[in-house]
Every structure is written in C-alpha cells, then in structure tokens.
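>>> sequence-free structure coming up:
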C-alpha cells in the first residue's frame, strides 16, 4: 500500500514506520524537517514538508494521522493551548480537506486521539462506549475526533485511536520518569489512587497494523493494555523493575503549583480497557504492567 503518515518521526510513528516498511509498504511522511525523515523512519521513506505538497493527483491507499505537539511538556497558557489545538484539530481539518480533494481517495484513515477523551472518571471502567469527559484535554480529543470523522463523507473508513500513554525504551511515558526512579527518587503522585492506562509500544503498533488491514474495523478503539493500574501500583511496579525504593510522594498541591492546569494529566486518571480488542480475542504481547516494564527497562 501507499501510505501517508503525519507524526511519523514521533515515538509511535518511528516504530510504526519500521513495521510498515517490513511489510513492504510505500511510506510518505509529513514533517517540518523532511531532511531528517530518512534517518528516523528508514531509507526509502518519502518526506513532505507541508500538506500542500499533497496535490489531488497523488494517490494514497491509506492515511495514518499521528501528529500532535506534546501535551505535557509546557504550561497550558492560552498560546500553548492554541498550539496544541492547531497541531491536532486544525491539522486534521486540513488533512481531511486534502483527502476530499484527492482524485484517488484513500480507503482508510487511522486518526490519533487519546484516553484523555474520557476525562477524570475515578474508578469507572471505560470501554469504547463510555461518554466523553470534561476539561481541556477531553475537549481537545473530542474536537480532534470530530475533525477526522468528516472523512466518512467521502466513504473513507475511519478508525479513531484513543491511545494510552506508551511504554517504550525510546521515550514516551517513561522518558522523564526512569532516571529519578533509577536514582531511588521515584515518587507517587498525590494520593496515588488515580488510574493510569498504558500500552507497550509493540502492542500499539500491532493494534494499529491490525486496524489498517481489517476492512470491517471502524469507529473508536481504545489502544490500551487490558490491565490498567493505579498510580500507586504503577509506582511500585516501576520501582521493582529498576530495583530501587520509591518512598517519596509528590503532593498534589505542589504539582498544581508547579504545573498549573496540566497537572490534571498526572492527578486525574482513566481506567480504560480495550473492550473491542478483548472481545475480538486479540492476543496482547504485554498485557501485564510488570512484564511490559521489564521488557522496556531490560
């Protein structure tokens, strides 16, 4: 297949490009730094610097939309919120417009979203039928998904990838956590009762490839491991994996003082389960947190 990918140089995108190249697909990656695409995504991967480069006569069989500025890296000022919105919603709007203009319409659009869609839901178990939550991250995900669903008007099959934080040795959720934990300075966040959904990068890639190839798959999919953990349990599991104690606590008030509104990403949680994949009998390679952490930290 000829596949157009946004966000292909990111953590998930790089791993996905490796898997798709191994299957023999032709990849074109959107990047603000096209000169870096071959090094990050593989030799032979084509690069474009803007969506304007996708002209109507160019033919793609599938589109995978993974673009989005990191949501936790900077305080949520009005300006930062606009950057996050533009990198997700505005870009997806333009991507769908390019699909509409294409002479050869892709058969499928796999479009990123996040488990933040559900907001802070306490101990409620959340499958794909759960309603949307409230707050900025939930509203951002809702708008992001609605922008992608417009492609259905062109008879494009759309799958929405509500992704949990990803465990990978190349970064992601553990990128900023691993060093403090290895130094014995790991800390529980607040009271630690908030749920943390997660997924191993290998499982994320496998699920995405499955959705790409399944012509019956459409709608919302939770890309999360079937065994979410509370922050307290996650902290203990990570400490065990690095063989260090984790006796510290990061008080909620201190996190809110230092991070502002985005502290909600750490202090609020979602107990998300991959209901559709479990019902389909999909075999997760890393269903348990301990095994996933041991593989990543290895």
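Good, I have the coordinates. Since the structure is predicted, the reported quantities are computational estimates derived from the model, not experimental observations. Numbering: from 1, shown residues only.

>>> From now on I want contacts and neighbour counts done on CA atoms only, so please keep to that.
OK.

>>> Would you map the helices across the stretch 1-150 of the chain?
Applying DSSP state H, counting those that start in this stretch to the stretch 1-150 of the chain gives helices spanning 11-22, 37-41, 78-85, 91-101, 136-149.

>>> Redo those helices as a markdown table? Include mean neighbour count and distance to residue 5.
Listed next are the helices of the stretch 1-150 of the chain as a markdown table, based on neighbours: other Cα atoms under 10 Å; distance: least, Cα to Cα, whole Å:
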| stretch | mean neighbour count | distance to residue 5 |
| --- | --- | --- |
| helix 11-22 | 18 | 8 |
| helix 37-41 | 18 | 11 |
| helix 78-85 | 15 | 19 |
| helix 91-101 | 19 | 10 |
| helix 136-149 | 21 | 14 |
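
>>> between those helices, which gets nearest to residue 220?
Within the helices of the stretch 1-150 of the chain, the stretch nearest residue 220 is helix 136-149; the backing value is 9.1 Å (Cα to Cα).

>>> What are the contacting residues of the closest one?
Contacts to helix 136-149, defined as Cα atoms under 8 Å, 6 or more residues apart in numbering, come from residues 85, 88-89, 92-93, 96, 109, 111-114, 116-119, 132-133, 158, 160.

>>> Now find how far off-centre that helix is within its chain.
When distances are taken as Cα atoms, centre = their mean, to the nearest Å, helix 136-149 is centred 13 Å away from the chain's centroid.

>>> ok, and here's another one to check against it:
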C-alpha cells in the first residue's frame, strides 16, 4: 500500500512511519523540510516538498495529521492564524490536489481532537454528542473536520480522529509536565476536577492502523482510552510513577492571568469515550492510567 502522510515528522507520524515501514508499506511524507524526512522517519520513507512531486503515482491512503502544536504558545492573534492555516489551509491544499488526481485514494484519515466538543463538564461524550462550548479549540477542530469531509464529494472515504492527550516518552504534553513534577512542583490544575481523555501512543498507532484496514470505517472516532481520569487523579498518578509529590496546585486565576484564553484548554476537559472504536471491535492495550505511565516510566 502506498500511504501519503502530512505531519509525518510529528510525534504520531514518526511512529506510524516506523510501524508501516516494518509492514512493507510504501510511505511518502509531505513536509516543509523534505530532506530531513528520511533521517526522522526512516531511510525507506520518501520526503516531498510539493504534492505535485508525486505525479500520477497511485496513492492508496492519505493520513492528514499536520498542525502546529496547540498548547505550545499563547493564543495571540498571530498564533491563532498559524494554528488555523497549519490545519485548515493545509487541508484545503490537500483537497485541491485530491481533486486533480485521476486515481484518487480510497481513504483519507484526518486529524482532529477531543477539543471538538469544547469543555464537556461532567457529560459523557461519545461521537454522537454535539459540541457543548464554542471556544477557539472547538472552532478549530470543527473547521478542520468540515474541511476534510469535503473529500467525500470526491469519492474518498473520510475518517476523523478526535485524539485525546497522547502519552509518549518521545514528546507531546507529558514532556511539558516532566520538569515541574521531577522538581516536586507538580500537581492539579485549577480545582483538578476536569476530565482528561488520554491514550497511550501504542494504542494511538494501533487504532489508526485498525481503521485504515476497515473498509466500512468512516466519520468521527474518539481516539482515547475508555477510562478518562480527572486532572487531580492524573497528577497524583504521574507523581507516583516518578516517585515525586504532586500536591502543588496551579490556581485557576494564575493560569488565566498567565495564559489568557489558552487557559481554557487546561481548565476544561472532556469525559470522552471511544464508543465507535469499541463497537467496531478494537481492543485497547492500555485502559489503566497507572499501567500506561509505568510502561513509559523508564524513558521519561
């Protein structure tokens, strides 16, 4: 199978390249720095700087994961523009390319996030639940999904990944927490009651591969473990795994003053359940947070 990836050099993309390369698939990564792709993703992975470089070579599937990190910097007007263009504008470019193809891919698996729902409070959120809060993160994910879904009009099946907080020792949100926790300064954010939908990187890769090979798969899927936890429990468990205390709370007002609108991402949450994945027969390797963090602990 020939698979085209955007965001192939990111946390999830790198792991997908390793996984699919080992299975013998042919991989092409569309990147701003194509010369670095082979070093980051593997010697067998081809990097391209323009979609036109593929020519009319058949592509069987497209995995669209590109997007600037949403929580790395304050949401200034300029940063919001970058977050928008790195997702929606890039996906529009991908659609234009798909439209020009004589032989179109069978499936487009496109990124999204559980932030699509907004701050869900105590509500259990399945793929059938509507968005509950109209904040920037929700608007961004909604627009990203709507843009990707336009590929259906071209005869391409579209799968939408509403990904939770990915647990990995190679980067992601865990890497931003580690220093504080290792110094004994970790703890809950705000009142610590907000729900955190998490997923181990191994399950994230496995479920994408699972959906890729299911011909009937389409529409949104919550890509998170079936056991979300509250922020307070997450902090306590991470502290325990690292053998550090986790009792230093970060007051909500301090987050709001320091981070502005971005604080909504940390003080809100989603009690998201992967109802459609479970119904399709996908089996999670990690459903217990402690077991997931223990699996990563030696590399944290």
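Perfect, thanks for sending it. What you see is a predicted model; the values in this text were computed from it and never measured.

>>> Need the TM-score from the superposition.
Scored by TM-score structural alignment, normalised by the length of structure 1, the superposition of the two chains gives a TM-score of 0.98; 297 aligned residues with a Cα RMSD of 1.0 Å.

>>> can I get the helices of the stretch 1-150 of structure 1 in JSON lines with distance to residue 279 of structure 1?
Output for those, formatted as JSON lines (distance: least, Cα to Cα, whole Å):
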{"stretch": "helix 11-22", "distance to residue 279 of structure 1": "24"}
{"stretch": "helix 37-41", "distance to residue 279 of structure 1": "33"}
{"stretch": "helix 78-85", "distance to residue 279 of structure 1": "33"}
{"stretch": "helix 91-101", "distance to residue 279 of structure 1": "30"}
{"stretch": "helix 136-149", "distance to residue 279 of structure 1": "23"}
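
>>> For residue 210 of structure 1, which of those is the nearest?
Nearest to residue 210 of structure 1 among the helices of the stretch 1-150 of structure 1 is helix 11-22 (11.3 Å), distances taken as Cα to Cα.

>>> once aligned to structure 2, how far is the closest one on average?
Once the two models are superposed, helix 11-22 of structure 1 sits on average 0.6 Å from its counterpart in structure 2 (mean Cα distance after the TM-score superposition for structure 1).

>>> distance of the residue nearest to the spatial centre of structure 1 from residue 204 of structure 1?
The centroid of structure 1 falls nearest to residue 163 when counting by Cα atoms, centre = their mean (4.1 Å). Relative to residue 204 of structure 1, residue 163 of structure 1 is positioned 8 Å away (Cα to Cα, to the nearest Å).

>>> So for those two, which residues contact both of them?
Here residue 163 of structure 1 and residue 204 have 223, 224 as joint contacts, going by Cα under 8 Å, 6+ apart.

>>> Map residue 76 of structure 1 across to structure 2 for me.
In structure 2, the residue matched to residue 76 of structure 1 (TM-score structural alignment) is residue 75.

>>> which residue packs closest to its match, ignoring adjacent ones?
Closest residue to residue 75 of structure 2 apart from its sequence neighbours, by Cα to Cα, 6 or more residues apart in numbering: residue 262 at 6.0 Å.

>>> Is it correct that that neighbour falls within a strand?
No: the assignment for residue 262 of structure 2, made by DSSP: H, G, I helix; E, B strand; the rest coil, is helix rather than a strand.

>>> on that earlier part again, ok, which of the helices of the stretch 1-150 of structure 1 comes nearest residue 50 of structure 1?
Of all the helices of the stretch 1-150 of structure 1, helix 91-101 sits nearest to residue 50 of structure 1, with 10.2 Å by Cα to Cα.

>>> before we move on, back to that, list the ones among the contacts of helix 136-149 of structure 1 that fall in strands.
If you go by DSSP state E, the contacts of helix 136-149 of structure 1 have 109, 111, 112, 113, 114, 158, 160 in strands.
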